[in-house]
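Structural data only, the sequence is not supplied:
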């Protein structure tokens, strides 16, 4: 890794900073008690959405050759990994503070790591397997997708959830 990012890394950083800011804003007035509410049985609550998004930064950091942002936590990842169904809070989900700290620390660390990533790193084959590699064949494509499109998909769920529980738009 170098000390100067490239146009590609800077472009990803600029685009990824917006979902992070939006994610903070969406969660800012949600109480810990509300964070786990399911106003409809098929609607993911914010705890699940943010917890799911918090699973991916360490994977992205590994792809970028950077240190993990938060300690690995297999139990946390098992609650929120792809394919797991959101359920009403029954004690299994961590608090808003724990989830948001992990989400924010991870995404901020990826933004910081991108400051020092060469194009050569971004052009490498995505080490993931299956659908993610098919959709995003390079590390750059994978990081861009996970930090931007993937994040906004789940933040859109939080935005809809806000309306369902009677909260105003965040922006």
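Nice, thanks for sending it over. Remember, predicted model here, so these are calculated numbers, not experimental data.

Please count neighbours and contacts with C-alpha atoms only from this point.
Fine.

Check the gap between residue 93 and residue 6 for me.
To residue 6, residue 93 is 39 Å away according to Cα to Cα, to the nearest Å.

ok, the nearest residue to residue 119 once chain neighbours are set aside to residue 159 distance?
The shortest distance from residue 119 to any non-neighbouring residue, by Cα to Cα, 6 or more residues apart in numbering, is to residue 6 (6.3 Å). Per Cα to Cα, residue 6 is found 33 Å from residue 159.

now swap in residue 114 and tell me
Residue 114 is 28 Å from residue 159, by Cα to Cα.

how about the closest residue to residue 27 other than its chain neighbours, what does it touch?
Take residue 27 and drop its neighbours on the chain: the residue closest to it by Cα to Cα, 6+ apart is residue 46, 7.9 Å away. For residue 46, the contact set (Cα atoms under 8 Å, 6 or more residues apart in numbering) comprises 27, 35-37, 158, 161.

now do residue 26
Counting by Cα under 8 Å, 6+ apart, residue 26 touches 155, 158-159, 170.

Which element, helix or strand, includes it?
Residue 26 belongs to helix 7-27 when assigned by DSSP states H and E.

Pull out the buried residues from the helix or strand just after that helix.
Counting by DSSP H and E, the next helix or strand C-terminal to helix 7-27 is helix 46-54. Residues 46-54 are the ones in helix 46-54 that count as buried (16 or more other Cα atoms under 10 Å).

following helix 46-54, which helix or strand shows up next?
As assigned by DSSP H and E, the chain's next helix or strand after helix 46-54 is helix 57-64.

Buried residues in stretch 82-98, which are they?
The neighbour-count check on stretch 82-98 (16+ other Cα under 10 Å) flags 86-89, 93-94, 96 as buried.

this is the other structure I want to compare:
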């Protein structure tokens, strides 16, 4: 396995788990918060989409996904406490956006020379992820960082244990 293969595998596993947890939820479940002080699931999914678009665009502007008008603002930190479901997307819409964004990320990964993984990450991310390779790994594992927050909503809804 080569480095790009390992990154792709990380992305695929993370997607499988995250989408698995979301797969049998209803749109109304997306407005539920896993606990006090936590962001609701709709905001979290939108945050993942925005974050991936911004991280990828900072490294590979040709692979940026255009988001719906206002999407980034709705899923920004200033709107995390919003309880107005009409501002947020349906589960199907979020999954469609996630698919488009991830396709662009995988296309950028496929197109890049592996030596590019050692290049410095965008300046604003270097303290956390010094290289392009670190950024691609973060993109791959970011959904897993949020996946556990879906579990309490699943349990309260009586959904089956998946993993």
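Yep, that arrived. Computed from a predicted structure; not experimentally measured.

Would you mind reporting the TM-score between them?
Scored against TM-score structural alignment, normalised by the length of structure 2, the superposed chains reach a TM-score of 0.83; 162 aligned residues with a Cα RMSD of 2.4 Å.

ok, the residue nearest to residue 119 of structure 1 - contacts?
Residue 6 of structure 1 makes contact with 117-119 under the criterion Cα under 8 Å, 6+ apart.

next one: residue 37 of structure 1
Residue 37 of structure 1 makes contacts with 45-46, 88-89, as judged by Cα under 8 Å, 6+ apart.

at 10 Å what do you get?
The contact partners of residue 37 of structure 1, taken as Cα atoms under 10 Å, 6 or more residues apart in numbering, are 43-47, 87-89, 161, 165.

what's the aligned partner of residue 31 of structure 2 in structure 1 in contact with, if anything?
Aligned counterpart of residue 31 of structure 2 in structure 1: residue 36 (TM-score structural alignment). Applying Cα under 10 Å, 6+ apart to residue 36 of structure 1 gives the contacts 30, 44-48, 86-90, 93-96.

With residue 104 of structure 1 instead?
Contacts of residue 104 of structure 1 by Cα under 10 Å, 6+ apart are 20-21, 23-24, 50, 53-54, 57, 69.

Can you find the partner of it in structure 2?
Under the alignment defined by TM-score structural alignment, residue 104 of structure 1 corresponds to residue 99 in structure 2.

any idea which helix or strand carries its match?
Taking DSSP H and E as the criterion, residue 99 of structure 2 maps to helix 91-111.

tell me which residues of that helix are tucked away?
By neighbour count on 16+ other Cα under 10 Å, the buried set for helix 91-111 of structure 2 is 91, 94-95, 97-98, 101-102, 104-106, 108-109.

For it, give me the average deviation versus structure 1.
Taking mean Cα distance after the TM-score superposition for structure 1, the mean distance separating helix 91-111 of structure 2 from the aligned residues in structure 1 is 1.9 Å.

what separates the very next helix or strand once past that helix from the chain centre, distance-wise?
The helix or strand immediately downstream of helix 91-111 of structure 2 is helix 132-147, counting by DSSP H and E. Relative to its chain's centre, helix 132-147 of structure 2 lies at 8 Å (Cα atoms, centre = their mean, to the nearest Å).

Centre-most residue in structure 2?
Nearest to the mean C-alpha position of structure 2, counting by Cα atoms, centre = their mean, stands residue 48 at 2.8 Å.

how near is it to residue 157 of structure 2?
According to Cα to Cα, residue 48 of structure 2 stands 23 Å off from residue 157 of structure 2.

what's the answer for residue 127 of structure 2, then?
Taking Cα to Cα, one finds residue 127 of structure 2 at 39 Å from residue 157 of structure 2.

now swap in residue 84 of structure 2 and tell me
Distance, residue 84 of structure 2 to residue 157 of structure 2, by Cα to Cα: 21 Å.

Which residues are in contact with the closest residue to residue 38 of structure 1 other than its chain neighbours?
Nearest residue to residue 38 of structure 1, sequence neighbours excluded (Cα to Cα, 6+ apart): residue 45, at 5.5 Å. Contacts for residue 45 of structure 1 (Cα under 10 Å, 6+ apart) come out as 34-39, 51, 86-89, 157-158, 161-162.

Right, I'll call it a day here.
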